[in-house]
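In: What follows is a predicted structure for the sequence shown.
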Amino acid sequence: GPRDHLQSLNIPVVADLPVGDNLHDMVFVPLYYRIDNSSLIDPLPYFTVENLYNLYTSASGPLAHHPDGITYINTRHNQRGLDWPDSMIISVVEYFGDSLNGTVSQYIDNSQLWSDYWRPYVGGYYMALDPVLARPVSRGTVRLNSSNPYGPPLVDPKYLTEKRDFETILDAVRLTVYITMKAPISGVTVFPPIPGCQLCDKRYICDDYLRCHVRQLARSYYNFVGTCRMGQSGDNKAVVDSRLRVRGVSNLRVVDASVIPEIPNGHTNAATIMIAERAAQFITQHN
């Protein structure tokens, strides 16, 4: 790890490396639309004999994946070109369930207001549209809390600390709300304002409300990467080399999403599996 950090905790330095730097993650802002007319929903559109057969025999077909849709978009802040979208909109229709407890428990502040917000959703369906910041430029850190290896780390993701990140996700939210204000979606959904944010002349598109919505609900999309980044030998920000070996340490590799230098604009699951497959090849070749 970083020499100064290790020494501050009286931990012997084996290798002075930027472990814990470059933490980044996708960020999403959920938009919840209540669907009051449940007759519009077909809860099992793919529940056929053929699809069941494919699911149980080969884990394939519509029933083998989560029933959501993904739309890639390029905002005006994208500096990587149209082939590298900087945002996504993920959409899914779900049944809320019969209890508020699990949902409201995630809101530490104003739990009563959030209970009132979610109560009309109970026992019905809703549409969740999640604008996602797919290529963040903000970078956070992971640090040790003590010399105890079993103690919880200090994680500072620094979400949206770069203005470009905030404006990018805000543009994705604007587009999502604009789409839902048009027919036919606008005629079958209800989009109540969230607690803590005030409407502007009953127009959700107004920036004051949307900026408040982003600040209130922006959260992790659970795709953390980068804290043991891979790089070339001359890269002083790299922890591992192209064969996943920790620089300056013998017989030690890192094999997980932390070696990814920059997050892909998609879920990291497939990339992490690929890294593990390559690691298996490297170890086999080494032995």
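Out: Done, it's in. Numbers count the residues shown, from 1 in each chain.
In: only C-alpha atoms for contact and neighbour calcs from this point on.
Out: Fine.
In: ranges for the helices of the protein?
Out: For the chain, the helices defined by DSSP state H cover 3-8, 49-58, 101-104, 111-118, 163-180, 207-217, 269-286.
In: Need the contact partners of the fifth one.
Out: Residues lying outside helix 163-180 but in contact with it, judged by Cα atoms under 8 Å, 6 or more residues apart in numbering, are 28-29, 73, 75-78, 86-89, 129, 131-133, 136-138, 160, 186, 204-205, 210-211, 214.
In: Kindly recompute the last result at 7 Å.
Out: Outside helix 163-180, the residues that touch it by Cα atoms under 7 Å, 6 or more residues apart in numbering are 75, 77, 87, 131-133, 136-138, 160, 186, 205, 211, 214.
In: And the last one, by the same measure?
Out: For helix 269-286, the external contacting residues (Cα under 7 Å, 6+ apart) are 243, 255-257.
In: repeat for the first one
Out: The list of residues contacting helix 3-8 from outside it, by Cα under 7 Å, 6+ apart, reads 12-13, 16.
In: ChimeraX command to pick out the buried ones of the contacts of helix 163-180?
Out: Applying 16 or more other Cα atoms under 10 Å to the contacts of helix 163-180 leaves a buried subset, and the ChimeraX line that selects it is:
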select :75,87,131,132,133,136,137,138,160,205,211,214
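In: of the contacts of helix 163-180, closest to Thr103?
Out: The closest of those to Thr103 turns out to be Val214 (Cα to Cα; 18.6 Å).
In: burial count for Leu52?
Out: 17 (other Cα atoms under 10 Å).
In: let's bring in a second model and compare:
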Amino acid sequence: MESAGEYDYIIIGAGTAGCVLANRLTRNKDFQVLLIEAGGRDDYVWIHIPVGYLYCIGNPRTDWLLKTEPDPGLAGRALIYPRGKVLGGCSSINGMIYMRGQRSDYDRWADITGDASWRWDNVLPIFMKSEDHHGGVNAIHGAGGEWRVERQRLSWEILDAFRDAAEHVGIMKVDDFNGGDNAGSAYFEVNQRRGIRLNTAKAFLRPASRRTNLTIMTGCHVEKLLVEEGANGKVCRGVQFSGGGRMFTATARRETLLSAGAVNSPQILQLSGIGPAAMLHQHGIEPLVDAPGVGENLQDHLQLRMVFKVKGVKTLNTTAANWFGKMRIGLQYALFQSGPMSMAPSQLGAFARSDDSQATANLEYHVQPLSLEKFGDPLHSFPAFTASVCNLRPTSRGHVRIASNNSFAPPKITPNYLSTAQDRKVAAQSLQLTRRIAAAPALARYQPEEFKPGIHYRTEEELAEAAGLIGTTIFHPVGTCKMGRAEDPMAVVDSDLRVKGVDRLRVVDASVMPFITSGNTNSPTMMIAEKIAAQIMA
């Protein structure tokens, strides 16, 4: 066992949160910071071309290659569960959508933790701090920060028609999803710079890497935290990890910051003896802290992919159907960084309520001018568009639990999708709403024909069944180390993200969200890291 040195702060995971933490903490020249990443450098060309997510997900160079357990709510199917294993983490392989969520999300966090600093009015300036918005500074956007937000460099007739159709059923057109109420439809804004993906490694880590007080170790697998008995209870002294066939320990003088994400953070805690005691005993791990909430409260957005065949309009299915079309697309990107290769995985967004009982929009659409059977499959041979809709506030809860005491064994991920009557009802309602949009006059000229799931699913019970057959993750797992009050036995961290029962240890990533945000989760994760970094620096 070799010593990798002594640092003020050790950050585990160079994903969205870890890169932000590394940048902010190293601004203090007196802080020595170690950043440990299991993956490699973000020098793979497909990371930076927006459409390259197709070649990054499912690729061991950039993805942990995780899968869920077979899920009863999905007719027993197991899903791929992409998680970034590279500098930048999930920001290197995700959909690049800039989305904060809703005011009520953060006010709810504040209520459950008893900490008003999480309220929308208090976190909005944190979002704005790192932002470089294409529209410049205004009441809700910032400029000059590291995190560039741009409009997409494309236009599709079929998407414009879908937006018109959505307006016909009451989903009004809006200009901006990020003012605290995202109801309406618009093209998503994306984290790109002139048609090239911007990940957190480029935005935050690259500038910090030039500072002499930051040490970055890639290709290093964290085995466990080093937790000892201190004068006032358990104390995290650092971390044990391996890399290049060697074993290391590193010591943290001040704090260890666990930013390995909603799957790997609870896994590392459990391997370190922090988790449900009975489960740890089963795997031969001595429980140091009986923390029943570690790995529980898993939440994710399940997208229901409805596919409609169309006529008389261009879609990517036909545009990229032959070598000439693909060559033209490649040339368009090479010359102008525009066109289909600059596309985020989803281009048009819409937020709506599943019924009038919902106080705010509880559905999100990701609409695409293409269709395929499942991720990784070739495009269909016929022109079509996909309208994926997800329940933004699912009531189903899953969990992440280690499969053994071997740190290299992937954990068991059990989302429990559609396991509540409420979630099945919302799923059925969302499919019905999508059919109403497809039947609106604005789309009539294209003669949309439902291909998936199929018009033979009609009743609420049948539509809930269909949801289980076509549903798939949209890659937004959160909640597995949730923050909460001291008296909440399932809270893993307090509102300052300090692990209960262990001094000098925090979790800083999407796992701390007590409730999932009403939208894409990357930028909220960045805000969490910004908030805690500022608190540490103060």
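Out: Received the coordinates, thanks. In this text, all values refer to a predicted model and were calculated from it rather than measured experimentally.
In: can you redo the contacts of helix 3-8 of the first structure as a markdown table with neighbour count and distance to Leu154 of the first structure?
Out: A markdown table is the format used below for those (neighbours: other Cα atoms under 10 Å; distance: Cα to Cα, whole Å):
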| residue | neighbour count | distance to Leu154 of the first structure |
| --- | --- | --- |
| Pro12 | 9 | 19 |
| Val13 | 14 | 19 |
| Asp16 | 15 | 19 |
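In: Can I get those in CSV including distance to Pro2 of the first structure?
Out: Shown next, in CSV, are the contacts of helix 3-8 of the first structure (distance: Cα to Cα, whole Å):
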residue, distance to Pro2 of the first structure
Pro12, 11
Val13, 8
Asp16, 5
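In: can you pull the contacts of the residue mapped onto Arg253 of the first structure from the second structure?
Out: Superposed on the second structure with TM-score structural alignment, Arg253 of the first structure falls opposite Arg506. By Cα under 7 Å, 6+ apart, the contact list for Arg506 of the second structure reads 256-258, 497-499.
In: likewise Thr71 of the first structure?
Out: Contacts of Thr71 of the first structure by Cα under 7 Å, 6+ apart are 88-90.
In: out of those, which is most surrounded?
Out: Neighbour max across the contacts of Thr71 of the first structure (other Cα under 10 Å) = Met88, 25 neighbours.
In: Give the aligned equivalent of that residue in the second structure.
Out: By TM-score structural alignment, Met88 of the first structure lines up with Glu364.
In: Could you measure from its match over to Ala17 of the second structure?
Out: 24 Å (Cα to Cα, to the nearest Å).
In: start and end residues in the second structure for stretch 162-169 of the first structure, please.
Out: Going by TM-score structural alignment: stretch 162-169 of the first structure matches residues 420-427.
In: returning to that earlier point: over in the first structure, see which of the contacts of Arg506 of the second structure survive.
Out: By both residues aligned by TM-score structural alignment, their matches' Cα atoms under 7 Å, these still in contact after alignment to the first structure are 497-499.
In: Of those residues, which is the most crowded?
Out: Val499 (24 neighbours).
In: How about that one, nearest residue that isn't a chain neighbour?
Out: Nearest residue to Val499 of the second structure, sequence neighbours excluded (Cα to Cα, 6 or more residues apart in numbering): Val493, at 4.3 Å.
In: which residue in the first structure lines up with Gly488 of the second structure?
Out: Actually, residue 488 of the second structure is Asp rather than Gly. In the first structure, Asp488 of the second structure lands on Asp235 (TM-score structural alignment).
In: Tell me which residue of the second structure matches up with Gln7 of the first structure.
Out: Per TM-score structural alignment, Gln7 of the first structure is aligned with His281.
In: now what about whichever strand in the second structure runs longest, what contacts it?
Out: Of all the segments of type strand in the second structure, defined by DSSP state E, the longest one is strand 246-258. Under the contact criterion Cα under 7 Å, 6+ apart, strand 246-258 of the second structure has outside partners 1-12, 237-242, 265, 504-508.
In: buried ones in that strand?
Out: For strand 246-258 of the second structure, by 16+ other Cα under 10 Å, it's 247-258.
In: what's the spacing between that strand and its chain's center?
Out: 26 Å (Cα atoms, centre = their mean, to the nearest Å).
In: for stretch 130-138 of the first structure, same thing?
Out: Using Cα atoms, centre = their mean, the offset of stretch 130-138 of the first structure from its chain centre is 8 Å.
In: cool, and stretch 518-538 of the second structure?
Out: 13 Å.
In: before we move on, what about stretch 111-121 of the first structure?
Out: 24 Å.
In: Repeat that for stretch 333-352 of the second structure.
Out: 19 Å.
In: quick one: contacts for the spatially most central residue of the first structure?
Out: By Cα atoms, centre = their mean, the first structure has its centre lying nearest to Tyr221, at 1.5 Å. When contacts are counted by Cα under 7 Å, 6+ apart, Tyr221 of the first structure touches 25-28.
In: which of these also appear as contacts in the second structure?
Out: Taking both residues aligned by TM-score structural alignment, their matches' Cα under 7 Å, the ones among the contacts of Tyr221 of the first structure also touching in the second structure are 26-28.
In: Make a ChimeraX selection of whichever of these turn out to be buried.
Out: Buried subset of these, written as a ChimeraX selection, criterion 16+ other Cα under 10 Å:
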select :26,27,28
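In: any chance of the kept ones among the contacts of Tyr221 of the first structure in JSON lines, plus distance to Asn51 of the first structure?
Out: Shown next, in JSON lines, are these (distance: Cα to Cα, whole Å):
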{"residue": "Met26", "distance to Asn51 of the first structure": "32"}
{"residue": "Val27", "distance to Asn51 of the first structure": "33"}
{"residue": "Phe28", "distance to Asn51 of the first structure": "31"}
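In: In strands only, show me the kept ones among the contacts of Tyr221 of the first structure.
Out: Filtering these for strands - DSSP E - leaves 27-28.
In: List just the nearest of the kept ones among the contacts of Tyr221 of the first structure to Gly266 of the first structure.
Out: Closest to Gly266 of the first structure, out of all of these and judged by Cα to Cα, is Met26, at 9.1 Å.
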